[in-house]
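Enquirer: Pasted the sequence and its predicted model underneath.
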Amino acid sequence: MTAETHPAYLRRLGTWDAAAIVIGGVIGAGIFRSASTVAERTSSGAELLTLWAVGGLLTLAGVLCYAELGARRPQAGGVYIYLREAYGQLPAFLFGWTMALINYPGSVAAVATTFADYACSAVGLSASWVKPVAAGAIALIVAVNLFGISAGSRMLNVFTVLKVSAIALVVTVGVVLAHGQFGNVLATDATHALPPGAFLGALLPVLFTYGGFHYLNDLAGEVREPQKTLPRALGLGLGGVVVCYVLVNFAYLAGLGHAGLAASHAPAADLMRRLFGENGATLIAVGIACSTFGYCSIAIAGGARVLQTMGSDGMLFRAVGRIDPRTHAPQVALAVLGGWAIVLVISGSFGQLVDYTTVGEWLSHAFGISTLFWYRRRFRNEPSPYRVPLYPLLPVLFVFTVLGVIIATAVHSPSDAGMSLVLISVGVPVYYAWRAWQRRGA
């Protein structure tokens, strides 16, 4: 078979491009909004910063496991590939059914709407513009990515720099507002310390804010020297995110205080407003808009690679598995994912989809990491360019943490967890019906 008959992805992403994908995939709007939820569940700044650091370390354990998986199988598709090889087509299909067809486009629709909210607010447009702007943003991202990973990466790099600049601005403002009085930030009250049983509940929103680190593995087929680049980029990217998150929360505490942070619905805007007035709130709205736009770009690019891999496996229509021979981009998959996300934006039906698939997303992380045990047994004599340190402690720690998150989510939102399991289960008859249809058409 010639390369023209079966075009493949080109490895064009270097270490910094790949690290930007990690940073952009993790940092969306959450850190600018969810810190107040964590503050509500803690009694001091020291506890809050400890939670963000612990959440980062736990996520880093998962990232290191993903680094070994990506180095072992540096192909587009990420978790779908690992599940297919370790557990077979059905579990892999259920992952793709839940994530690539529901969670990814639902998340893109939700975050694109958040982008439009902030963008419209920053330029003074009315709420009636939110849906058109969100749909237009998705269409623009798809259009750029149709030209290949290089074009998409250049756009992403710009927005990653802008979002990190917004974080740097928030940190600077917090330090200025503290007037050198940093002792109060870490002050603790032993009489109101967080009980051990409440720790996981307070950790939940932290871990959710650290989500999104898996997108680089979806794009592994386009990373140069992946056995070296993937571990470096995942480590650098997630390490940078942890530093950003801890510093931003330190700034919130320095500028607003623990009680002020807990009472704030928009801590970044409130912090900026204290120093610059409404102009400051507008400025950070632009920064959040850039951050959310960058996330959408990564989710669309990564999700499309999962769809394309499923199509090439015959798990979707073959056209979805096509890679354009000129741009080496999965153009049909990009159009399908982007188009479905736009439908969700216009219909406004993405909110419950995202809630319903949260448990599915975390289950995919648990099962994805668990495939590492299969790879270690199945290929015990095969040298791996990267091995996760402290094996099997780190993968076991991450899997049990994720299972704890799932249980806590089910307790907190049983209806959402139940619907998530229903959506996954619906994929079983769909899988067998699809296979039967394929056999009849063969």
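Expert: Looks like it came in fine.

Enquirer: Please count neighbours and contacts with C-alpha atoms only from this point.
Expert: Will do.

Enquirer: that's a strand at Asp324, yeah?
Expert: No - assigned with DSSP: H, G, I helix; E, B strand; the rest coil, Asp324 falls outside any strand and is coil.

Enquirer: Secondary structure element for the nearest residue to Thr98 once chain neighbours are set aside, which one?
Expert: Of all residues not flanking Thr98 in the chain, Ile424 sits nearest, at 6.0 Å (Cα to Cα, 6 or more residues apart in numbering). Here Ile424 sits within helix 414-441, counting by DSSP states H and E.

Enquirer: Please report how far Leu83 lies from His365.
Expert: 11 Å (Cα to Cα, to the nearest Å).

Enquirer: Quick check: buried residues in the strand or helix carrying Cys296?
Expert: Using DSSP H and E, Cys296 falls within helix 278-312. Residues 280-312 are the ones in helix 278-312 that count as buried (16 or more other Cα atoms under 10 Å).

Enquirer: got it, and stretch 159-168?
Expert: Neighbour-count burial for stretch 159-168 [16+ other Cα under 10 Å]: 159-164, 166-168.

Enquirer: Likewise for stretch 86-97?
Expert: Those would be 86, 89-97, for stretch 86-97 by 16+ other Cα under 10 Å.

Enquirer: Dump those residues to JSON lines, plus secondary structure and distance to Ala46.
Expert: Compiled in JSON lines, these are given as follows (DSSP: H, G, I helix; E, B strand; the rest coil; distance: Cα to Cα, whole Å):
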{"residue": "Ala86", "secondary structure": "helix", "distance to Ala46": "42"}
{"residue": "Gln89", "secondary structure": "helix", "distance to Ala46": "46"}
{"residue": "Leu90", "secondary structure": "helix", "distance to Ala46": "45"}
{"residue": "Pro91", "secondary structure": "helix", "distance to Ala46": "42"}
{"residue": "Ala92", "secondary structure": "helix", "distance to Ala46": "42"}
{"residue": "Phe93", "secondary structure": "helix", "distance to Ala46": "43"}
{"residue": "Leu94", "secondary structure": "helix", "distance to Ala46": "41"}
{"residue": "Phe95", "secondary structure": "helix", "distance to Ala46": "38"}
{"residue": "Gly96", "secondary structure": "helix", "distance to Ala46": "40"}
{"residue": "Trp97", "secondary structure": "helix", "distance to Ala46": "41"}
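
Enquirer: ok, second structure coming up, stack it against the first:
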Amino acid sequence: MGEGSLRKRKEQDNRKEDGQSIQSQEPQSMNLKKQVGLISGICMIVGTIIGSGIFVSPKSVLANVGAVGPCLTIWAACGVLATLGALCFAELGTTITKSGGEYPYLMEAFGPIPAFLFSWASLLVIKPSSFAIICLSFAEYASAPFYPGCDPPPVVIKCLAAAAIVVITVVNSLSVKLGSYLQNLLTAAKMVVVAIIAVTGIVLLAQGKTQNFQDSFKDSKISVSSIGLAFYNGLWAYDGWNQLNYITEELKNPYRNLPLSIIIGIPLVTICYVLINISYFTVMTSTELLQSQAVAVTFGDRVLYPASWIIPLFVAFSTIGSANGVCFTAGRLVYVAGREGHMLEVLSYISVKRLTPAPAIIFHGAIAIIYIIPGDINTLINYFSFAVWIFYGLSVFALIVMRFTRKEFKRPIRIPIIIPVIVTLISILLVLAPIITAPELAYLYCVLFILSGLIFYVLFVHFKFKWSQKISEPITMHLQMLLEVVPPEEVAE
């Protein structure tokens, strides 16, 4: 920090006025506050997971396995894997009660280099690309009613997605409670469309529309590669199962609310996803589903008739709610990386007035807007999943390692060791299967980009070149004054 830094707020004026002494001031802790309870935690999980995935991925899962039976099996298996992974993260989150998700776990188990590589890949690719994909999905559904009979122009979709990113970023920068309340509201809205589709499917099944489920494993195309890619697309729809670990420091009673939110939230999502897919297949054959441009919209057109506009409206609510959850949690990852010195220090600062990690949230939103420009959603999903499961697997493996290397840690939740072993092995299979069976250069580029973070780690973190400090100090000073933020430490008010 330079001399002009606002690290310490101006000293209190101790002069006497009118013969009266101003009361001594006690330090106020400038840290993130515990404002997220059990209901908000469940809504954060459900609201972040149920987003664009269930309305985008069914086609891709079916295309990879080729039949109804394996498709439904993949959706249920993805839910089981997400639950097992989340239980591993529940132990990690209650053992190391720091925000930032995988970052502090990799730091404790393997040291700063793997943690830095995770923050490098997550901050510049994984999180903002996920945010961008979800907002692009929102824009497609939100603009569709205004262009009946044709696809909305790409420029309209991209502008609407950018506007959504800006609005969500501003909301989460202004208030933790406002972002949390918005998440609760949008989660309730998305459960409406989930209930409409699921209940409609159950009614149609009760009426005897089961012809599409006969010989459900016929014509299936099962291979290691197809199952791996099907899992990628299914797990994209479940992505967000670990989101509460990014805000552990803001959870009320995390030892109770973190595991409860997981145990309630993820099985609820799994049931919803399986029922929604069953509903799709009650009104569409496999061929029709694969030919549909928007599966949920086709379902609504065939079942709801004049009220079919309800589906794209609530799907838009669903995707914007998922985007809000991603923004809320990803901003905390940037905050923790800045606090540990792995990113610009100002990214770890907290708004004096609002107690939000505003610089981190704004940084995340700005990078996400960049990712709106190129955007092939299906390709991005595959490479997103490939990259993210490298770090999911490493984080769960960290749990196993710390059972032996950090025996002194207090573990309020201690899951059977077989669960992290299973999740680690599945993670390895998910990462290696597409590379071995259907190798593509893009996977190599993804690995090279992650490893390229080592160059920045050596230059800016390990050696801390003076010229980089000369650049960062004035940036930090001016951003502090502009955003009215201070370091997360005790300062006098």
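Expert: The structure has been received and is ready for your questions. Just so we're clear, the structure is a prediction, and the values are computed from it rather than from any experiment.

Enquirer: TM-score of the superposition?
Expert: TM-score of the superposed chains, computed with TM-score structural alignment, normalised by the length of structure 1, equals 0.91; 438 aligned residues with a Cα RMSD of 2.6 Å.

Enquirer: quick one on the thing from earlier: comparing Leu83 and His365 of structure 1, which residue is more hemmed in?
Expert: Leu83 (23 against 20; other Cα atoms under 10 Å).

Enquirer: part of a helix, is that one?
Expert: Yes - the assignment for Leu83 of structure 1 is a helix, going by three-state DSSP.

Enquirer: The alignment partner in structure 2 of it and Phe397 of structure 2, how far apart?
Expert: Under the alignment by TM-score structural alignment, Leu83 of structure 1 pairs with Leu106 in structure 2. According to Cα to Cα, Leu106 of structure 2 stands 9 Å off from Phe397 of structure 2.

Enquirer: With Ser223 of structure 2 instead?
Expert: Distance from Ser223 of structure 2 to Phe397 of structure 2, by Cα to Cα: 27 Å.

Enquirer: Touching both of Leu106 and Phe397 of structure 2, which residues are there?
Expert: Common contacts of Leu106 of structure 2 and Phe397 (Cα atoms under 8 Å, 6 or more residues apart in numbering): none found.

Enquirer: re the thing from before, more neighbours: which of Ser223 and Phe397 of structure 2?
Expert: Shown here are Ser223 of structure 2 and Phe397; by other Cα under 10 Å, Phe397 has more neighbours (21 against 13).

Enquirer: The more buried one maps to what in structure 1?
Expert: Checking with TM-score structural alignment, Phe397 of structure 2 has Ser370 as its match.

Enquirer: before we move on, the earlier item: what's the match for the residue nearest to Thr98 of structure 1 in structure 2?
Expert: Using TM-score structural alignment, Ile424 of structure 1 lines up with Ile450 in structure 2.

Enquirer: Over to Glu382 of structure 1. Which of the three states is it?
Expert: coil.

Enquirer: Now do it against Arg72 of structure 1, distance only.
Expert: Counting by Cα to Cα - Glu382 of structure 1 and Arg72 of structure 1 are separated by 10 Å.

Enquirer: Neighbour count for those two, which is higher?
Expert: The neighbour comparison of Glu382 of structure 1 against Arg72 (other Cα under 10 Å) goes to Arg72, with 21 against 11.

Enquirer: My guess is the more buried one contacts Pro385. True?
Expert: Yes - here Arg72 of structure 1 reaches Pro385: they are 7.5 Å apart, a contact under Cα atoms under 8 Å.

Enquirer: Where do the helices of the stretch 201-350 of structure 2 begin and end?
Expert: In the stretch 201-350 of structure 2, the segments counted as helices under DSSP state H, counting those that start in this stretch are 224-238, 254-283, 286-291, 295-303, 310-339.
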